[in-house]
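Engineer: got a structure for you, letters missing:
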């Protein structure tokens, strides 16, 4: 009888564990597998393109549309497409739109993009983005203002006999239609070597309440591979501050979920072997920033889990390397408590694997796990810092793009 009860108890526990492990994850994501666009909603995977070469999918404001680039293996083609999840069809917003920089409005299903230095916005036809209108010429970088009615736009500095000139930023309404009278100067970045040398600004990101915008001031191509300047500017263009030096990875700087704290991976040098640290700066910067990476380690990606907790992709530094093939830095995810400074490993890749691209969606933590030699990998999830990690997507070409309810 005792033996039978033990077997029954083991069966119940196994059943409960299996139910929890196989419970449907309430997340929706767009992802690329074998160069095609897919959508995963809960446990269902749906392929939505065939015979294309897809990259850079992005969700629209309400999740009805996914904009993406249809390219080719040689990088000679970069055509903008949109997938309509309601009508289940792919279409082009215009006959041909060649772009590599496109962004959805934060308040509606309107798409802005640059093509050969021209900023454009889509019109609407039958409640779908269709056609376009010109906004501004001479654009090197842009972002929507949080109100969805204007853009912050940068133009490249001019090369003068005395060197590179300043970088102009503009505040431009979406209906500017190339009218010079509507291009309002916003701020002028006065550059100088070596403290702040740059020729254009890009990768704009707004803080939680839109009080500040962060961006990278980017120098000439070779220099930018080793160092870019992270800056912030107030919403009215009145306060400008330099935060620090970093590499040109957009995901390496992120605002806190509900405060004016800016986290970034600080450090110069194009190789990941050393000098890459998690730093957090209160904005406006009135005190010295805080750094959290222990001696002997490098942090190579980051994500906010909460106001008091960060997630980083961390590896041991490799100062011994100085020539030959660049070593792979095998990262695992760590949770960093910003109050107590307690730090614990929260993902556990095998010896030849690395975990990158941490992302928090609701209570879930997502990351991309791959081997050092492969470009493809799997997407893993865990529910909370102490949850059980498991595979959510197999054999994908890049981290997924989650739809996050606005």
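Structural biologist: Looks like it arrived, so ask away. Everything quoted here is computed from the prediction, not taken from an experiment. Residues are numbered from 1 along each chain as shown.

Engineer: Please make it C-alpha for all contacts and neighbour counts, starting now.
Structural biologist: Noted.

Engineer: Residue 107 reaches residue 147, doesn't it?
Structural biologist: Yes: because the distance of 7.2 Å satisfies C-alpha atoms under 8 Å, residue 107 is recorded as touching residue 147.

Engineer: Between those two, point out the one with more neighbours.
Structural biologist: residue 107 (15 against 11; other C-alpha atoms under 10 Å).

Engineer: Apart from its chain neighbours, what residue comes closest to that one?
Structural biologist: Excluding its sequence neighbours, the residue lying closest to residue 107 (C-alpha to C-alpha, 6 or more residues apart in numbering) is residue 148, at 5.7 Å.

Engineer: Wait, a strand at that neighbour?
Structural biologist: No: the assignment for residue 148 (DSSP: H, G, I helix; E, B strand; the rest coil) gives coil, which keeps it out of a strand.

Engineer: How about the contacts made by it?
Structural biologist: Residues in contact with residue 148 (C-alpha atoms under 8 Å, 6 or more residues apart in numbering) are 105-108.

Engineer: before we go on, here's another structure to hold up against the first:
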């Protein structure tokens, strides 16, 4: 009897790793760009979706149900003005295998979280396309995000210069009720919050020009967003902020640089971000991974001294994976720049574990955890400024690592399901 109990205990301890090892990557579809073509990997088979080589400046996006793929293609000319290029918006139907152009020149397109309609911007106008027609929704929109229920948007208007100085950026909520029959573009927009003209944290201050990168907390009661100054200044210093959905509570959390992308934990109001201003070309330094809990506003720093973070992903509510380098000055010679490796961190345990060991001359960037298959993915590449690398996949502890997709365009891919 004692031996049976011991065997059962061993099997229980082994079960998680067995599950990780047996999880099939074919359960996830990957849309990606390679060498100027749109590709799809499904059932572990790669299929080229486009026949003509083109420029794709943005990653493809899966619809909420995984049945359609949104992509943007750069083309010459524009039917309205004298722009040299246009950004066409296209939809690929995975079932019918047909491509459909939905708009001739749009930007910042985003799928609804609840149905197959696409929002996008065009010359400051926020629009919706239902794949047959498009509809004007609101004017003067700088950036926006869908509300979690798909019934509207959180949106911003940017500050504008006047003889007496800049105006304020403003946040709005916009309803899309009966958008097909709407005869006005103003009645469904409500002012949520007027952002102060200047924001600061500690001894760092910026002027408030634009607001964007909106994301909702897991309980949908908080919105994280980034306030930026003028374009060139924004590359060095932005401010991460949060606001309650009713607009009554607003707070500046920390300074970021333009490349940082704040991310919420899965089911707790924990906001992760890489704090610190300054472009990478000013040195691999002042880039610390922090987690702030809301509404308690308690912050923990997870980056040890003399290190800098290049990117991160939540694994669960209590652990994260980061792409980390030793603090180093910038070098114009690529082989002298530090190559990041991945570490597994915990909010409850100070021990931090290195989980990848790239070969000499290679680094591990852009970690993305996929809960649907309990795997961590990342790109292995020679340098952060290269245009392509290999997409790797492994268990969260780094075991069973393998190449998933060769020669993939960096940050030009999307997974379904992603959660």
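Structural biologist: In hand now; what should we look at? Bear in mind the structure is a predicted one, so any value in this text is a computation, not a measurement.

Engineer: still on that earlier bit, now a PyMOL select for only the buried ones of the contacts of residue 148 of structure 1.
Structural biologist: Buried members of the contacts of residue 148 of structure 1, defined by 16 or more other C-alpha atoms under 10 Å, are picked up in PyMOL with:
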select buried, resi 105+106
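
Engineer: Show me what residue 223 of structure 1 aligns to in structure 2.
Structural biologist: Using TM-score structural alignment, the partner of residue 223 of structure 1 in structure 2 is residue 233.

Engineer: Which residue ranges of structure 1 form helices?
Structural biologist: Here structure 1 has its helices, by DSSP state H, at 2-21, 221-224.

Engineer: Need the winner for burial among those.
Structural biologist: helix 221-224 (a mean of 13; mean count of other C-alpha atoms under 10 Å).

Engineer: and the gap between the aligned partner of residue 199 of structure 1 in structure 2 and residue 381 of structure 2?
Structural biologist: By TM-score structural alignment, residue 199 of structure 1 lines up with residue 209 in structure 2. For residue 209 of structure 2, the distance to residue 381 of structure 2 equals 35 Å [C-alpha to C-alpha, to the nearest Å].

Engineer: how about residue 220 of structure 2, what does it touch?
Structural biologist: Applying C-alpha under 8 Å, 6+ apart, the residues near residue 220 of structure 2 are 148, 245.

Engineer: Repeat that for residue 29 of structure 2.
Structural biologist: Contacts of residue 29 of structure 2 (C-alpha under 8 Å, 6+ apart): 40-43, 415-417.

Engineer: Pull out the buried members of those.
Structural biologist: 40-42, 415-417.

Engineer: and which of the residues you listed is nearest to residue 50 of structure 2?
Structural biologist: Among those, residue 40 lies closest to residue 50 of structure 2 (C-alpha to C-alpha), at 10.0 Å.

Engineer: That closest one is in contact with residue 61, isn't it?
Structural biologist: No: the pair residue 40 of structure 2 / residue 61 is not scored as a contact, 11.7 Å apart, by C-alpha under 8 Å.

Engineer: just the strands in the stretch 201-350 of structure 1 please.
Structural biologist: For the stretch 201-350 of structure 1, applying DSSP state E, counting those that start in this stretch gives strands covering 212-218, 228-234, 240-246, 253-255, 261-266, 277-282, 290-291, 297-306, 309-316, 332-337, 343-345.

Engineer: what's the answer for the stretch 1-150 of structure 1, then?
Structural biologist: Using DSSP E, counting those that start in this stretch, strands in the stretch 1-150 of structure 1 cover 28-33, 36-41, 44-47, 54-59, 65-71, 78-84, 89-91, 101-104, 111-115, 118-125, 128-136, 141-144, 150-154.
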